[in-house]
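Visitor: After the sequence you'll find the predicted model.
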Amino acid sequence: MGAYFWSPLILSMETAFVSCGIVLIIGTLLGRWMARRHFRGKLLVETLLLLPLVLPPTVVGFLLIILFGKNSVLGSAIICLFNQPIMFTWWAAVLASTVVAFPLMYQSAKLGFESIDQDIENAARVDGANERQIFFYIAIPLAFKALLAGGVLSFARALGEFGATLMFAGNLPGKTQTAPIAIYMALGSNNMPLAWAWVGCMVGISFLMLIAVHIIRASDS
């Protein structure tokens, strides 16, 4: 049972790490941009960015199929570029996890950047610092704990993604079968010992993630 047992867990970890890396970059950049911008329609844009947080996973999966399916513009472009569709691939699992995890990273990053005293950044501008230097040497260090907490939460959310992944990436053992999907299949086949073993691993990992978030936030108080 060794390879069969560890495969979904390893696949979940790999998917979560890649998804977390993507949302860490995009969420940080968008969070920074939105924290310092005021424009008409900002509320609508923020609502759209946070929408995957409240949408049922099956709705997210459905929308991903519509956007990246073979008959869509994006899906056809991907087939032309890579000679295969993205659906039912490992990258489909990454994309699904990225979409559902992004709002957590974005929200944490935006709140972190909003908490920075603008006088500090303005003082740096007066001293001759450009926006790139302010971002890397002032904004990121001051918002680091918020960014770290957002990254941990995003990783945990990506790790536990089920509905959108099942619809968009499918259930292919060794390829797209993540741990949540494997648990569902084990339960469906009444293999309770295997299901409990996977559940125990996922609970342990998620517990450690939440402890890490609490420690990060406590150190900021």
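Guide: Yes, it's here. Numbering: from 1, shown residues only.
Visitor: contacts, neighbours, all on C-alpha from now
Guide: OK.
Visitor: All the helices of the protein, residue numbers only.
Guide: 2-35, 42-50, 57-68, 73-82, 90-114, 118-126, 131-134, 140-142, 144-159, 163-168, 179-188, 192-218 (DSSP state H).
Visitor: Just put those helices in JSON lines and tack on mean neighbour count.
Guide: Output for the helices of the chain, formatted as JSON lines (neighbours: other Cα atoms under 10 Å):
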{"stretch": "helix 2-35", "mean neighbour count": "19"}
{"stretch": "helix 42-50", "mean neighbour count": "13"}
{"stretch": "helix 57-68", "mean neighbour count": "18"}
{"stretch": "helix 73-82", "mean neighbour count": "14"}
{"stretch": "helix 90-114", "mean neighbour count": "25"}
{"stretch": "helix 118-126", "mean neighbour count": "13"}
{"stretch": "helix 131-134", "mean neighbour count": "13"}
{"stretch": "helix 140-142", "mean neighbour count": "16"}
{"stretch": "helix 144-159", "mean neighbour count": "24"}
{"stretch": "helix 163-168", "mean neighbour count": "25"}
{"stretch": "helix 179-188", "mean neighbour count": "19"}
{"stretch": "helix 192-218", "mean neighbour count": "15"}
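Visitor: Presented hereafter is structure B, for comparison with structure A:
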Amino acid sequence: MEISPILISLRTASVATFFTFIFGIFAAKLVLDIKSERIKAILDTIFTIPLVLPPTVIGFLLLLVFGVKRPIGRFLLEFMGIRIVFSWQATVLAAFVIAFPLMYRTAMGAFEQIDENLIMAARTLGMSESSIFFRIMLPLASPGILGGAILSFARSLGEFGATAMIAGNIENKTRTLPLAIYSEVAAGNMKQASYYVAVVLAISFIVILLMNYFGRKPIVKDK
């Protein structure tokens, strides 16, 4: 069994999860702090819409933005020497966009479950908003946030449609596990495909176990 699709998938999912973790928490906090319900609804829709769109549509939109003949893609290529399309970075970008809504929605839900009285008490005691966020909100929401990060990793690992559109199916470069399974089935190599399927099932099983563990085990315990 060729191991490169496994390594590419794990590397892609790890990097994509790192960015979804940071930007997902930031986006959730941003939406929570907005007072206008109309603006909040618009942002929430924008951040969530990749969750319901077909991955191929996401891939098509990414091609429109980062294609070498498009303004952003041309700028990145000519002035920064970065070519997104058909590169390993494209696999990370696709996985990030697809997994981001899961992290965002999970973080949002975790923040919304925090007792508002604790936050109000902290403000009464003179704590700054940044201190409240890092010392109260994040620790209390950490089980849900970690569960969201693990779920985002699993979704990044299984991303197929958007990756195929913007990154292609280049062996030893952009061929992730889902693309490897598709390629082997298309070539009639069912035995090889079954090995990759077994790997995906094993990783997914472990990921779900970890998500259940961290989702039920608070990091901050009452004294």
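Guide: Now that the structure is in, tell me what you want to look at. These figures come from a predicted structure and were not determined experimentally.
Visitor: Quantify their similarity with the TM-score.
Guide: Their TM-score after superposition, calculated using TM-score structural alignment, normalised by the length of the first structure, is reported as 0.94; 217 aligned residues with a Cα RMSD of 1.3 Å.
Visitor: which part of the second structure lines up with stretch 141-148 of the first structure?
Guide: Using TM-score structural alignment, stretch 141-148 of the first structure lines up with residues 139-146 of the second structure.
Visitor: next one: stretch 57-72 of the first structure
Guide: Stretch 57-72 of the first structure corresponds to residues 55-70 of the second structure when matched by TM-score structural alignment.
Visitor: residues making contact with that stretch?
Guide: 50, 71-74, 77, 83-85, 94, 97-98, 160-166 (Cα atoms under 8 Å, 6 or more residues apart in numbering).
Visitor: and if you look at stretch 187-197 of the second structure?
Guide: Contacts with stretch 187-197 of the second structure, where a contact means Cα under 8 Å, 6+ apart, come from 1, 177, 180-182, 184-185.
Visitor: redo that, cut-off 6 Å
Guide: 181, 184 (Cα atoms under 6 Å, 6 or more residues apart in numbering).
Visitor: what range in the first structure matches it?
Guide: Using TM-score structural alignment, stretch 187-197 of the second structure pairs with 189-199 in the first structure.
Visitor: next one: stretch 118-127 of the first structure to chain centre, how far?
Guide: Computed by Cα atoms, centre = their mean, to the nearest Å, the chain-centroid distance of stretch 118-127 of the first structure equals 32 Å.
Visitor: Check stretch 168-188 of the second structure too.
Guide: Between the centre of stretch 168-188 of the second structure and the centre of its chain there are 21 Å (Cα atoms, centre = their mean).
Visitor: How about the most centrally placed residue in the first structure, nearest residue that isn't a chain neighbour?
Guide: In the first structure, the C-alpha nearest the mean C-alpha coordinate belongs to Ala101, at 2.8 Å (Cα atoms, centre = their mean). Distances taken as Cα to Cα, 6 or more residues apart in numbering place Ser154 nearest to Ala101 of the first structure, at 4.8 Å, with adjacent residues excluded.
Visitor: where's Leu64 of the second structure relative to Val97 of the second structure, distance?
Guide: Between Leu64 of the second structure and Val97 of the second structure the distance is 14 Å, computed by Cα to Cα, to the nearest Å.
Visitor: likewise Thr106 of the second structure?
Guide: Thr106 of the second structure is 15 Å from Val97 of the second structure, by Cα to Cα.
Visitor: repeat for Phe214 of the second structure
Guide: 24 Å.
Visitor: again with Ala41 of the second structure
Guide: 19 Å.
Visitor: Same question for Leu157 of the second structure.
Guide: Counting by Cα to Cα, the gap from Leu157 of the second structure to Val97 of the second structure is 13 Å.
Visitor: Near whatever residue of the second structure lines up with Arg36 of the first structure, how many other residues are there?
Guide: Alignment note (TM-score structural alignment): Arg36 of the first structure maps to Asp33 of the second structure. Using other Cα atoms under 10 Å, Asp33 of the second structure has 10 neighbouring residues.
Visitor: List the residues that contact Asp33 of the second structure.
Guide: By Cα under 6 Å, 6+ apart, Asp33 of the second structure has no neighbours at all.
Visitor: residue range for stretch 109-128 of the first structure in the second structure?
Guide: Using TM-score structural alignment, the residues of the second structure aligned to stretch 109-128 of the first structure are 107-126.
Visitor: State the distance from the closest residue to Ser97 of the first structure other than its chain neighbours to Val152 of the first structure.
Guide: Excluding the flanking residues, the one nearest Ser97 of the first structure by Cα to Cα, 6+ apart is Ala158, at 4.7 Å. From Ala158 of the first structure across to Val152 of the first structure, the span is 10 Å (Cα to Cα).
Visitor: With Val54 of the first structure instead?
Guide: As judged by Cα to Cα, Val54 of the first structure and Val152 of the first structure stand 19 Å apart.
Visitor: same deal with Ala93 of the first structure?
Guide: 19 Å.
Visitor: With Ile211 of the first structure instead?
Guide: 10 Å.
Visitor: Same check on Leu142 of the first structure?
Guide: From Leu142 of the first structure over to Val152 of the first structure (counting by Cα to Cα), the distance is 18 Å.
Visitor: And Ile78 of the first structure, by the same measure?
Guide: Remark: distance between Ile78 of the first structure and Val152 of the first structure (Cα to Cα) = 30 Å.
Visitor: Please apply the same query to Tyr137 of the first structure.
Guide: Remark: distance between Tyr137 of the first structure and Val152 of the first structure (Cα to Cα) = 22 Å.
Visitor: What of Leu24 of the first structure?
Guide: 10 Å.
Visitor: same thing with Leu64 of the first structure?
Guide: 24 Å.
Visitor: repeat for Leu210 of the first structure
Guide: 8 Å.
Visitor: next one: Ile66 of the first structure
Guide: Distance from Ile66 of the first structure to Val152 of the first structure, by Cα to Cα: 30 Å.
Visitor: Counterpart of Thr98 of the first structure over in the second structure?
Guide: Thr98 of the first structure maps onto Phe96 of the second structure when the alignment is built from TM-score structural alignment.
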